[in-house]
Structure formats: structure tokens, C-alpha cells
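# What follows is a predicted structure for the sequence shown.
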Amino acid sequence: MPTPDFDMVLFGGTGDLAKRKLLPALFDAHRDGHLSARGRIVATGSQALTRADYLGALERQVRPKLDGATESNWLEFIARIDYIQIDVRETGGFDALAARLAESAAPVAVCYLATAPHLFTTICEQLARVGLNTPNVRVVLEKPLGHDLTSSETINTSVGRFFDETQIYRIDHYLGKESVQNLMAIRFGNALLEPLWRREWIRDVQITIAEELGVEQRGDFYDRTGALRDMVQNHLLQLLCMVAMEPPASLEEDAIRDEKLKILKALKPMHAADATANTVRGQYRAGAVAGQPVAGYLEEDGIALDSRTETFVAIKAEIANWRWAGVPFFLRTGKRMASRVAEIVIRFHDVPHALFPRPLAQSPQNRLVIRLQPEESIRLELLVKQPGDTVELRQTSLDLDFSESFKGRRAGAYERLLLDVIRGKLGLFMRRDEQAQAWRWVAPILDTWATLPQPPKPYTAGTWGPAASSALLSRNGAAWHEEV
């Protein structure tokens, strides 16, 4: 079903995010007929480009990477696109933007701030000055929203001076993934699993987001940010909330976000001793990824030779409530790891009495593996009798491969979230109190790390991180999924 008529303004329209994620997502929605025929896209940037210059850059940099971009649908798509030069420190570009949007009088205007967070306040102030903060205007804020709780709250307060909370969409693209949304269906739509989704039956939970890439061209940004701020404070904690939250009273957006907030508030605080014992930070050294040699973090462009910024984090977290008391949640993320994978692994307790011989001394028995990327799938691992005269068990699985079970193209995460913004759906976006609570939990870890004399533990690029990460789990009678 097509969206309502809209204008979408991409601040940072010449940047990497717009060209690599946002415009391809909008093209996919256009190709499949999900965008209103009168929906327009206005890209902005500081460069003095004509519309023809900008479209030429998209032709070279975006079109070759698109699936199904025929001559006709590409020309139809770029007919939607305009370009306006805006220097956020000057007012003229915003006046031109307001005039351009007034030409269409679309009922929905979306301003996507794909810029550095320190520019958010200035952009919102200028949007308000030219009247682009009326109730039909929605503003999308990219992560990371601030550097810590104080800076995050400062940005939120500043943006909140010009936009109501119902107009602010704090985006986390992992929440747009099909398999993440399926978590709610798996948990709350199946009588088989919901009774088991608690401490009595679940032994531990692992959430991993691993990347093969290094810092690429973002060395200066990444060295000021690190993996904890870049990935844990938002992506990993949001996934934890989706796994652990109580059933919401309804599918209304605030009913879901209320339950996620309760989980964030129930996380056991990370005092200094806890942060030292239950976290591991690492930094990659030179190695090989996919058979190709890669430099170490300290050799990357824009990285100080004495940098102590972490590129890997592993954390043991616990939720202090009746459902999850005593169940460890292991969170892990890193760059330059052995493979690109994002997954959630639920490991169930063993049967109370071992009636059958064990196939492996450390067999995981039953696990639910929810793969988010590179492919989306859900796998339930079970033990069954191996064919033969003796009763020997072997592990097998019930697999749901989304690409096999559901034919046809599925919307990508950014596509789904952009369509939700245009349609005014807030459920897959973070509320301000959620974000603040996530920062409150992360802050003591950052503070503790800042006082430690030891640098991050080194690990070779192309591996699964420092050995201390495996030791963190082994102390709790567990092992990372790939190590079992």
C-alpha cells in the first residue's frame, strides 16, 4: 500500500549513510510501489552542486549497487530527487528549503538528520525558524545520539524545544530487521515457547553482532566513540530488550516501549567491581580477514598510535526480575572478526535426568538460534535418535530459512523504518526515556574503563576476539556459539 504524499529531506545527502543505505532503501520502496507517486526527496549538503551534478553522482555511486534498477524505474526514482546546498551555519539554505517544500504542500514532511550529532540542535533550530516544525513534520535522529548521558540529554532537550516527542524518531536500524520483529511473534504467538521463556528453562542468552570490516574511512569518528558507545548502548541493548521484555498489553507503540524500558531499568547496575569482572574490551591487531591481510587498529588512518579505544566488547549482564533472575545475558560485538554475523542464541537447560548417553561432553542440548544477518533464519536445535540398533542421540535442527519459506523480496531494515516514519508509526523507534536509561547503564562501564591502567586486550584480526571473552563465558559454564 503506497504511503501518503510526503517530502523527505535528507540532511547529509552527500554522505556515506545516504548513498549506502537511505537512497537504496527508498529506491526499493519506490520500485515495489510503496511510495506515493507524489512523494519527493530533497537531498541537502554543503557542496555547491547542481541537481544534475548530484544525480550524476548517484548514477555512478548508487545505481550500480542496486538490485533491479532498470532504466525506467531508475529514471522514475531520480525524478523524485532534488538537491539544495545548505550550510547549517547559515540561514539562506533553510529559507530555500522552506520555499521548496511549500511548493508541494505535502501532508507529511520528514527531515532525516544523517549528520554529526553536534549539528542536530542547529538544524532543528533553523527548521523551526522557517516554520518546518509544525505537527506534520517528523525528524529522524541517527545514532550515536551523544557521547554520554549528559550530551545525549542535552541534544534531546535541545531538539525537544522545537519538536514534540511524538515527532522525534530515534532510529536503530536493527529494530527494522524482519527477524527481530519476529521475536515478538515467536514469543507471544506460540503456546509452545512462551511457557519456556523464563529462568526455569533458559540457561543463558547470547547476543552477538560481529563485523569483518575495520573502521574503514571513519577512523577519527570511531576513535572518539568505540564499540561500547557505537554498538552496545543502542543495538545490543535494544535486542536484549526484545528478547527479555514482558508481553505488552497491546501492539500499540507505547505499550511495547514501556515494556522495553522496564527491562533497561531492571538491568543490574555495573558498579566498578562488576565492570571489571564482567566486561572484556579488546582492540584488533594485524591479521587476515577472508584470506586477505588487514592492518591493525593502531595502523588505521585517523587513529592515534597510543589509542585505548575498544573495537571489541563482551559483557555479562543480568536482569533483576522474576522472569530472568540468575540467567546471564552475554553481549558481544567487535570489528575485524572471523565473519559477519548477528544472532541471538537462547540455550535451554538440560533435561533433569540423563536417560540417554550424551553425544558430546559439552553438548548444548537444546538451543534456539535466531540469525539476523547475513541471512535471516530461525533454528531450533534438538537431540534425536540416530538411525541404528543402538540408542544414540545426535543433534539436528528445525530450520526456518526466511528466503526459502517466504518467497519474494522482503523489505530491508532501513526501508521498513523509513516507511514507518512516513506513515507516522513510532513503535520501532526509541523513546527518550529508553535511550537515557541505556546510557545510565553503560556509563559506569565507561567510567571504570577510564580508570584502568591496562589497555584493551589485543586480538588478531580475523578471529573471534580476545581469549578473555571465552573465559568470561567458561566461568559461567557456557561457551560462545561458534566454540561449541
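On my side now, so go ahead.
# make it CA atoms for all contacts and neighbour counts henceforth
Fine.
# Please report how far Leu26 lies from Phe6.
12 Å (Cα to Cα, to the nearest Å).
# For the strand or helix carrying Thr150, enumerate the helices and strands it packs against.
Assessed by DSSP states H and E, Thr150 sits inside helix 149-160. If you count contacts as 3 or more Cα pairs under 8 Å, 6 or more residues apart in numbering; DSSP states H and E, helix 149-160 packs onto helix 120-129, helix 432-451.
# In JSON lines: those, plus mean neighbour count and distance to Val205.
Shown next, in JSON lines, are those (neighbours: other Cα atoms under 10 Å; distance: least, Cα to Cα, whole Å):
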{"stretch": "helix 120-129", "mean neighbour count": "19", "distance to Val205": "36"}
{"stretch": "helix 432-451", "mean neighbour count": "18", "distance to Val205": "19"}
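# take a look at this one as well, against the first:
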Amino acid sequence: MERTPVGKVLLFGATGDLAQRMLLPSLFGLHTDGLLPDGLTITGSARSDFADKEYREFARKALDEFLPKELKDKKGIDAFLERLFFQPCDLSDQKTFPALAEKIGDVSGGLAIFLSTAPSLFEPAVKGLEKVGLAGPTVRIGLEKPLGYDLASSIEINDTVAAAFSEDRIFRIDHYLGKETVQNILALRFGNTFFEPIWNAQGIDNVQITIAETVGLEDRAGYYETAGALRDMVANHMLQLLALIAMEPPANYDPTEIRDEKSKIFRALRHMAPEEVPANTVTGQYVEGAVKGEVVKGYDGELGYDSNVETFVAIKAHVDNWRWQGVPFYLRTGKRLPVRRSEIAIQFKPVPHSMFSGRGGLLQPNTLVIRLQPEEYIELLVMSKQPGLDREGVKLRELPLKLSLDAEYAGTRRRIAYERLLLDLIEGDQTLFVRRDEVEAQWRWIDAIRAGWAANATKPKHYPAGTWGPSAAIALTERDGVTWMDD
């Protein structure tokens, strides 16, 4: 696939937390490795009234705080900072855009815009950019989530952006897709022959996807009160993971073909009728408890008022197609859980007949675990015979075959997800970005669940901080004879 690098980058939200923690360190990493085009300039923009020199000092402090120690190099940082410029711009004030356009200058060599702002500012931002000539055919735009809070608002945002940018120049960001381990799902599934014959309803009993956080609100109260766990995690990260697990093999590693197959999965997700939602979803909200031995407040205590926003959700989902008919996909995410963990567990069906049962040998179904964070590994749990003479019966034991990506690639620098995504934005590769039809199909499914909660007046069940959510989440799987992978 041909890549056409741009010559300029424009970062909106350039003084925010994401820019300091992720974007500036990622761009510096690309610069250090010689992956940025010679002469590429990076212009930061925000409401802050910085001059170029002041913003470079701001960026230096951010790099000093958030770069790994081994990457800190004064000479390299000095050279990187020469690429940086700054122009104040208030996205809600159209009068501030002409000065921004003048600062950016000629964009015939290509411009990549990274828009990390509140969704309410997308429309004025795009209209302002278009009015001053910063939305032409040589300009790409990267949109950081959230892309709306339901289908209607998502369509409105997409329509607004599409009025100025064609779909091939719109890069909708889900940073999970930039993680190496997430991309390894494709290598695992489509680069090995032994999984494909059993990667279906005949071979797989259930799939579990867990994204667990130990943190509470931190500084995201304003956002989280409008989102909740379902919109914050399920509507993007978790459904993207589900699609990568469930999708059909694309013919080529190509942005159109990969996203075509993901989109088919989102359209095949079984929509829940309002009366089905209570039996297939669980919502929770943490109350006071202990996380890692430290007593923490409940959600309402952190907010300072009572709220019915969910901080935990568990869902039993189905993909209604030939490959996955009858296989439950269990999704679970929450805040103030016992551990920080993102993983996918695929439990295969048991062997059709056990030859060991007459000798006391007990079999467990094989399970494939793909751990995304904090460690990165792929682990297959297989049955093994314990050493011995077997005079009192055959003893079988489940053992892990473990491929640690951290260990195997210990000598290779593991990149921040945003490094890959920013480079792909600069070079024009849409493979790891989300297409409009994907986003809107995801929201249709999410909206059906929220409509069910509203119809049933569902309120989140309380769970103590430091536990795995409400007991109803355990019942969600146990009534199917399935146990969550908590170890």
C-alpha cells in the first residue's frame, strides 16, 4: 500500500494531559528513530497564550516527566523541540482561525491534524478549519474518542466532519488498536494453521473479554458522568477486541478488507429487546472499600453527590452468523476492581470423550488467554499427566504453554500505541483506525442496551471497591456453567 507522508502536523489540545503523557513522547520517539520526514513541523494549538519558545519549554518539561529514562537525551530533545511551534486558538471562536492558518502556512505538502477535544467542539473546529483553507484534499484529520454518546450524536459528528473531509482522510482513533498485543491477535489467528479449524462454534464454548481498572474517577468526573462504563469502554475498545476475535479472515492485510470484516461482525451483533436486557447485562457502581490494601471512597463519595452512573458493566453478547451461532461472548469492565488487567480468554469445548475417566483422570477444557496489559503474553492451558506409576489412578494437571512477548522481545523497544497511530496518520495508513460504518453499528447495539436499562428503570448494583463487581455478574456466567477467569 502506497503511503504519502505529510509535511506538517497540527495538534489541537496541545497543552492537555494526553499531549503531555502520550502525544509529545510518541512524536519524540518517532523523531529519535528517524521515522518523521525531514523538515516535518509540529504546531501545537490550545487556548493557552504561548509563544513558540514557551511551548518548547512546556514540551521539554513534559518529556522530562514522561519519557522513559533510557530515551532521555538532551541533544535529541533539543533537535526535536526545533520542530515545535505554537499558535493559540479557541475552537469555539471562529475569529481565532485565520491566525492559525497563517501560522501553518502552505499545506500543499500535506497536513495531518490531531483533534483531541470535547465532542461539542468538533463542529466549530471543522467549520473553522474549512473556512481558512485547512480542510482541503491534502489535509487529514485524526479524531480522538469519544465520537458522540449515542447513534444520533455520532451521526451528527460524522456528518459534520464528512462535510469537509472525505472518508479516506478521516482517521478515527481507538488507541487499543495501536497496541502490539492487539495486533498480535491477527497474527495469532491468521498466521497459524492449527487454530482456524476450531475457531468457531464447533470448537469454542465461550469467549471472555475483561478490561479491569483499579483507579476511580481521578480527574475525569465531568466526562465519566456523561459516559459511564458502557460508553467509555464497551462502545469502542471492547467491541473492537470482540471484532478482531470474531472476524472472518481478510484476503489481504489491507485497511479496506480488514475493516470490511470487522464491520460485518458489528452488524451481526444480536440486538437486545428491552425485555432481554436485564437477563443479559449487569450494571454496578463501586462503594467504599479497599484496593491494594488502601481504603478508598465510593463513586458518590468521590463525586460529592448521588449518581446512578454505572462504573461496572458485564454483558452476555452473541454474534449471529454461521461461525459463532450459540457461542456467548462475555464482556466485563469496571473501575476500582482488584487488579488492573486487560485480557481475552477463549475457552474451547471439552473433548467429546475422556478415556481417562475410568482411571480417575479429570480433564479441563483448554483455554487460550491473550493478556494485553499490564503484562503482554499469550498462554494456552493444556492437560498433562503428572509423573507417577498410576497405581491409584491417572492424575492429570492443567499446565500453561506461555509465550511472553515481554520476554521474547526484551531487546526491542515496546512502543506507545500512539507512536504507531500518529505515524500511520502522518503516512496515511488507515488500517488501525475505525471506519464510520463500524462506529455507527457499535452505537446501534449500545443504544439498544441503554434503551433496555431505561425501560426497566435499571439502577447499578453496589459493589465494594476492590472486588470483581456485583454478585449478579458472577451469576451472569454461572447460570451457563461458565466461570470468569479471575486468577
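Nice, thanks for sending it over. Fair warning: this is a prediction, and the values are worked out from it, not measured in the lab.
# tm score of chain vs chain?
The TM-score (TM-score structural alignment, normalised by the length of structure 1) is 0.95; 479 aligned residues with a Cα RMSD of 2.0 Å.
# circling back to that earlier point, of all the helices and strands packed on helix 149-160 of structure 1, which lies closest to Ile256 of structure 1?
Each of these has some distance to Ile256 of structure 1 by Cα to Cα; the shortest is helix 432-451, at 11.3 Å.
# buried stuff in stretch 462-480 of structure 2?
Neighbour counts over stretch 462-480 of structure 2 (16 or more other Cα atoms under 10 Å) mark 462-470, 472-474, 476-477 as buried.
# Which members of these occur in strands, if any?
Judged by DSSP state E, those include 462-464 as members of strands.
# Can you tell me what Ser166 of structure 2 aligns to in structure 1?
In structure 1, the residue matched to Ser166 of structure 2 (TM-score structural alignment) is Asp164.
# ok, Phe162 of structure 1 touching Ile123?
No. Phe162 of structure 1 is beyond contact range of Ile123, at 10.4 Å (criterion: Cα atoms under 8 Å).
# So between Leu26 and Phe6 of structure 1, which is more surrounded?
Phe6 (25 against 19; other Cα atoms under 10 Å).
# Which residues are in contact with that one?
36, 38-40, 106-110, 422 (Cα atoms under 8 Å, 6 or more residues apart in numbering).
# how about a cut-off of 7 Å?
39-40, 106-109 (Cα atoms under 7 Å, 6 or more residues apart in numbering).
# Structure 2: which residue goes with Val289 of structure 1?
Match for Val289 of structure 1 (TM-score structural alignment): Val291.
# ok, that match to Ala465 of structure 2 distance?
From Val291 of structure 2 across to Ala465 of structure 2, the span is 6 Å (Cα to Cα).
# Between the two, which contacts overlap?
With Cα under 7 Å, 6+ apart as the test, Val291 of structure 2 and Ala465 both reach Arg336.
# What's the local residue count around Leu75 of structure 1?
11.
# And it? What does it align with in structure 2?
So, by TM-score structural alignment, Leu75 of structure 1 is matched to Asp78.
# go on, Gly131 of structure 1?
By TM-score structural alignment, Gly131 of structure 1 lines up with Gly133.
# Show me the residue sitting in the middle of structure 1 in space.
Tyr174 (3.5 Å; Cα atoms, centre = their mean).
# Tell me which residues touch it, please.
235, 413.
# Can you tell me what it aligns to in structure 2?
In structure 2, Tyr174 of structure 1 lands on Tyr176 (TM-score structural alignment).
# From Gln183 of structure 2, how far off is its match?
9 Å.
# for Val280 of structure 1, helix, strand, or coil?
Three-state assignment for Val280 of structure 1 (DSSP: H, G, I helix; E, B strand; the rest coil): strand.
# Let me see the contact set for the counterpart of it in structure 2.
Matched by TM-score structural alignment, Val280 of structure 1 corresponds to Val282 in structure 2. Taking Cα under 7 Å, 6+ apart as the criterion, Val282 of structure 2 is in contact with 313-315, 472-473.
# which element is the corresponding residue of structure 2 for Gly226 of structure 1 on?
By TM-score structural alignment, Gly226 of structure 1 lines up with Gly228 in structure 2. Element membership of Gly228 of structure 2 [criterion: DSSP H and E] is helix 221-229.
# how close does that helix sit to structure 1?
Mean deviation of helix 221-229 of structure 2 from its aligned counterpart in structure 1 after superposition (mean Cα distance after the TM-score superposition for structure 1): 0.8 Å.
# Name the residues of that helix that are buried.
In helix 221-229 of structure 2, counting by 16+ other Cα under 10 Å, buried: 224-225, 227-229.
# helix/strand/coil for the match of Leu75 of structure 1?
Classified using three-state DSSP, Asp78 of structure 2 is helix.
# likewise Gln208 of structure 2?
Taken by three-state DSSP, the conformation at Gln208 of structure 2 corresponds to strand.
# tell me how far the helix holding Gly228 of structure 2 is from the chain's mean position?
Distance of helix 221-229 of structure 2 from its chain centroid, counting by Cα atoms, centre = their mean, to the nearest Å, is 17 Å.
# average offset between whichever helix or strand comes after it and structure 1?
Counting by DSSP H and E, the next helix or strand C-terminal to helix 221-229 of structure 2 is helix 239-246. If you overlay the two and look at helix 239-246 of structure 2, the average distance to its match in structure 1 is 0.4 Å (mean Cα distance after the TM-score superposition for structure 1).
# Done for today, thanks.
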